[in-house]
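Asks: Need a 3D model of the following:
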Amino acid sequence: MTPDAEAQRSILNRLRRARGQLDAVITAVETGGSCRDVVTQLAAVTSALDKAGYAIVATAMRDCVVDPGGTAAAEDGLTTDELRKLFLMLA
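Replies: Purely as a prediction, here's the structure:
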C-alpha cells in the first residue's frame, strides 16, 4: 500500500469512528441518556474529527516536502500559506 493510500485509509477510519461516535451521541440524546455519557461521546467525536483534520493537513504538508515543486499541493490548489492557515484552523 502506498503512503498516500495508507494515509487515506487511516483518515477514513478516523472519520468512520467519528461517525459512529456521533451516532451514539444522537441516540443518547434521543433516549434521554445521561449528561455524562453524552458529553463523553461528544468529546470522543471532537477528538476523532480533530485527529482526522490534522492527518489531512499533515499529509498535504508531507507531500509539499516530498515534492517541493508543489505539484501534489498544486493539484489541490494549496499554497504553503494556505496549508498553514488550515493547520491553524484546527488548533
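Asks: Please make it C-alpha for all contacts and neighbour counts, starting now.
Replies: Noted.
Asks: show me where the protein has helices.
Replies: In the chain, the helices defined using DSSP state H lie at 3-30, 35-66, 71-76, 80-90.
Asks: For the comparison step, fold the sequence that follows:
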Amino acid sequence: MLTEEEKTKLANRLRRVAGQVSAVQRMMDEDAYCIDILTQIAAASGALGKVGQKIIESHIKSCVASAIKSGNAEQRDEKLDELIAIFRKFGFHHE
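Replies: Purely as a prediction, here's the structure:
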C-alpha cells in the first residue's frame, strides 16, 4: 500500500500531468509548433509512467509479497499472473 506521503506526492505529480495535458490541448488550439507539442506530450507521458511505476512498486512490496509469504500457491500464482499482465500493458515484456 502507498503511504500517505507517497499518495500526496503522486497526487501532485498527477496534477502536473493534468496541467501538461491541458497545455497540449491549448497548444494545438493555438497551432503551436509540432515539435513543441510533441515535447509536451513526451513530458506528460513520462510523468504518468513514473506514477505507474511507483504504484507497481508498491503493489509488489505489499500485495505480491503478502501473497508469496502466505504460502497459498493459488494466491501467489494469481498475483504473479496480475504482474505479468500489467507488465505487458506497460510494455515491459520481451518478445
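Asks: And the TM-score between these chains?
Replies: Superposed pair, TM-score by TM-score structural alignment, normalised by the length of structure 1: 0.75. Supporting alignment: 83 aligned residues with a C-alpha RMSD of 2.3 Å.
Asks: Mind putting the helices of structure 1 into JSON lines with mean neighbour count?
Replies: Formatted as JSON lines, the helices of structure 1 follow (neighbours: other C-alpha atoms under 10 Å):
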{"stretch": "helix 3-30", "mean neighbour count": "16"}
{"stretch": "helix 35-66", "mean neighbour count": "17"}
{"stretch": "helix 71-76", "mean neighbour count": "14"}
{"stretch": "helix 80-90", "mean neighbour count": "13"}
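Asks: Next, work out how far apart the spatially closest residue to Ala44 of structure 1 that is not a sequence neighbour and Arg36 of structure 1 are.
Replies: Nearest residue to Ala44 of structure 1 in three dimensions, chain neighbours excluded: Gln21, at 6.8 Å (C-alpha to C-alpha, 6 or more residues apart in numbering). Separation of Gln21 of structure 1 from Arg36 of structure 1 (C-alpha to C-alpha, to the nearest Å): 14 Å.
Asks: which residues touch the residue nearest to Ala44 of structure 1?
Replies: Residues near Gln21 of structure 1 by C-alpha atoms under 8 Å, 6 or more residues apart in numbering: Gln41, Leu42, Ala44, Val45.
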